[in-house]
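>>> I need the structure of the sequence given here:
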Amino acid sequence: MSGYLAEDEVIDHSHPAITALAARLRADNPGTTDFARAAFDFTRDEVKHSMDIADPVVTVTASEVLEQGAGLCFAKSHLLTALLRAEGVPAGLCYQKLSNGRGGHFLHGMVAIQLDGRWYRQDPRGDKPGVTTEFSLTDERLAYHPREELGEADLEPILASPDPGLVAALRNADNTIDLVLNDGLPADLTTRDDLPRTELPG
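Have a look, this model is predicted:
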């Protein structure tokens, strides 16, 4: 589990703003599951999805997301992962492959949290008309449900670090809105055998 508690340049969970927020959420919610739910609710509700508010600022690292108060699904997932790891809760990144409606695909980012020895996928994207997400340890309450007929899919690995191809796409962009509308997001995961990973639960 060490990889799912580790810090890297994106999941910068030792940043003072991250540790302070995580400690406050934990103090108000001392139980591990309650803390995980509070971290999820904060990320879903208090950090806005860039496309929902037309915010062009590109955020990548967890601390950038917290400072800006906005990010794409991936960025919000980086923040949630950092908050959880800051308080010792194992968490990783997982993805879906979704249709862009024009014959292509793009990645959608989420978080997998390990509680009581099991992995649970959570989607902190944020709600909008037609999209509702909730923290759940029973049935998954995700923003999107892949449609096989459109080539959509849940991608299997839970990564300890963000997909490098996705991070590169974000780092190379100077406008979040343009990145999304011009199909600048990767359509699949980068193949890297050296990245810590586990498989999604059946």
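
>>> only C-alpha atoms for contact and neighbour calcs from this point on.
Fine.

>>> tell me how far R171 lies from V60.
Per CA to CA, to the nearest Å, R171 is found 7 Å from V60.

>>> neighbour count winner among the two?
The residue with more neighbours, out of R171 and V60, is V60; 25 against 12, by other CA atoms under 10 Å.

>>> does the more buried one sit in a helix, a strand or a coil?
When classified by DSSP: H, G, I helix; E, B strand; the rest coil, V60 comes out as coil.

>>> now K97
Under three-state DSSP, K97 comes out as strand.

>>> which ones are touching the residue nearest the centre of the chain?
Nearest residue to the geometric centre of the chain (CA atoms, centre = their mean): S77, 1.9 Å. Counting by CA atoms under 8 Å, 6 or more residues apart in numbering, S77 touches 93, 109-111, 123-125.

>>> where does the residue nearest to L115 when sequence neighbours are not counted fall, secondary structure wise?
Leaving aside its sequence neighbours, L115 sits nearest to T33 (CA to CA, 6 or more residues apart in numbering; 7.2 Å). Assigned by DSSP states H and E, T33 falls within helix 32-46.

>>> what packs against that helix?
Applying 3 or more CA pairs under 8 Å, 6 or more residues apart in numbering; DSSP states H and E, we find helix 32-46 packed against helix 16-28, helix 73-86.

>>> how far away from the center of its chain is the longest one?
To tie it back to what came earlier, the one meant is helix 73-86. 6 Å (CA atoms, centre = their mean, to the nearest Å).

>>> here is a second sequence; please produce its structure as well for comparison:
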Amino acid sequence: MTESLDATLSPTEFLDHRSPVVREFVDRALAGTGAATDTDRAVALYYAVRDGIRYEVYDADLSRRGLTASRVIERGAGFCVHKSIVYAAALRAVGVPSRIVYADVRNHLASPRLRELVGGDVFRFHSLTSVHLGGTWLKATPVFNKLLCRLYGIKPLDFDGRTDSLYHPYDEQGRRHMEFLTLRGEFDDVPYSLVTDGIRQAHPLLFASTDRTAAGSLVTEAITVEGS
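This is a model prediction of the structure:
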């Protein structure tokens, strides 16, 4: 039976790909790339999200408005949950089906302060994006931008539109980096209460308020550790 992809192309509250903000982001990302196929466009948009939206877990907005693709683009920053939403919305904007994926992961290279706020090295509801290309679903992770990867000694994740793009298990020095523990599922839209309540319950110290995470800077923390 042929899979119906209608729900994975539709605009939603969070994947608001018909908004002018998302459309402008997509047009800017594809300008001058010569992207002629779905795969070309999916790859170009991957890098636009990976390096054009700054990865930052601090001062992140987890309100309903804060988790819309248009708002994340306006802020220009967010962590995995936010960036996966932007990528999924951007894909739908060019007619490529997408879903949001959630999993629990162990991050061995988190900064000391982030480990304290998270309560260890296991992060609940890590997010990535599922992309439908060439008749199959691929997983892509447009999360850590180049600067952050360089500062933390992690190889940036690439995506070729043909194979999965997941976190490498080791960093450039051969140290353990990230491993997947539990796949929580794929969703046509953001299951808001499931995700936000789950993150708050698992990592209460990370939050400065109901909807916003604690203040700080991953770049500053990386530079401080590197210089100490």
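
>>> quickly compare the helices and strands packed on helix 32-46 of the first structure and say which is most buried.
helix 73-86 (a mean of 30; mean count of other CA atoms under 10 Å).

>>> which part of the second structure matches that helix?
Mapped onto the second structure using TM-score structural alignment, helix 73-86 of the first structure covers residues 80-93.

>>> check the fit of the matching stretch onto the first structure and give the mean distance.
Here the mean offset of stretch 80-93 of the second structure against the first structure after fitting is 0.6 Å, by mean CA distance after the TM-score superposition for the first structure.

>>> tell me where the first structure has helices.
16-28, 32-46, 62-68, 73-86, 164-171, 176-181 (DSSP state H).

>>> longest strand in the second structure, please.
Secondary structure assigned by DSSP state E gives strand 122-133 as the longest strand of the second structure.

>>> so it versus helix 80-93, what angle?
10 degrees (axes from the mean of the first three to the mean of the last three CA atoms, to 10 degrees).

>>> helices or strands next to strand 122-133 of the second structure in the packing?
Counting by 3+ CA pairs under 8 Å, 6+ apart, strand 122-133 of the second structure packs on helix 80-93, strand 98-107, strand 136-140, helix 192-202.

>>> quick one: closest of these to R176 of the second structure.
With distances scored as CA to CA, the stretch of these nearest to R176 of the second structure is strand 98-107 (8.4 Å).

>>> picking up where we left off before, what does the residue nearest to L115 of the first structure align to in the second structure?
Match for T33 of the first structure (TM-score structural alignment): T39.

>>> also W119 of the first structure?
Aligned against the second structure - with TM-score structural alignment as the criterion - W119 of the first structure pairs with W137.

>>> and its match, how many neighbours does it have?
For W137 of the second structure, using other CA under 10 Å, the count is 17.

>>> that one and F14 of the second structure, how far apart?
Following CA to CA, the distance that separates W137 of the second structure from F14 of the second structure is 21 Å.

>>> same check on E221 of the second structure?
30 Å.

>>> who's in contact with T61 of the first structure?
9-12, 75, 78-79.

>>> isn't L166 of the second structure right up against D160?
No - using CA atoms under 8 Å, L166 of the second structure is not in contact with D160; the gap is 12.0 Å.

>>> higher neighbour count, the two?
Counted by other CA under 10 Å, L166 of the second structure and D160 do not tie: L166 has more neighbours, with 18 against 14.

>>> for the equivalent of that one over in the first structure, which residues are in contact?
When the first structure is aligned by TM-score structural alignment, L166 of the second structure is paired with L142. Contacts for L142 of the first structure (CA under 8 Å, 6+ apart) come out as 122-123, 132-134.

>>> compare those residues with the second structure and list the ones that remain.
Compared against the second structure with both residues aligned by TM-score structural alignment, their matches' CA atoms under 8 Å, the contacts of L142 of the first structure retain 122-123, 133.

>>> mind putting the residues you listed in CSV, neighbour count and distance to R37 of the first structure included?
Putting those into CSV (neighbours: other CA atoms under 10 Å; distance: CA to CA, whole Å) gives the following:
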residue, neighbour count, distance to R37 of the first structure
Q122, 26, 10
D123, 30, 11
T133, 19, 12
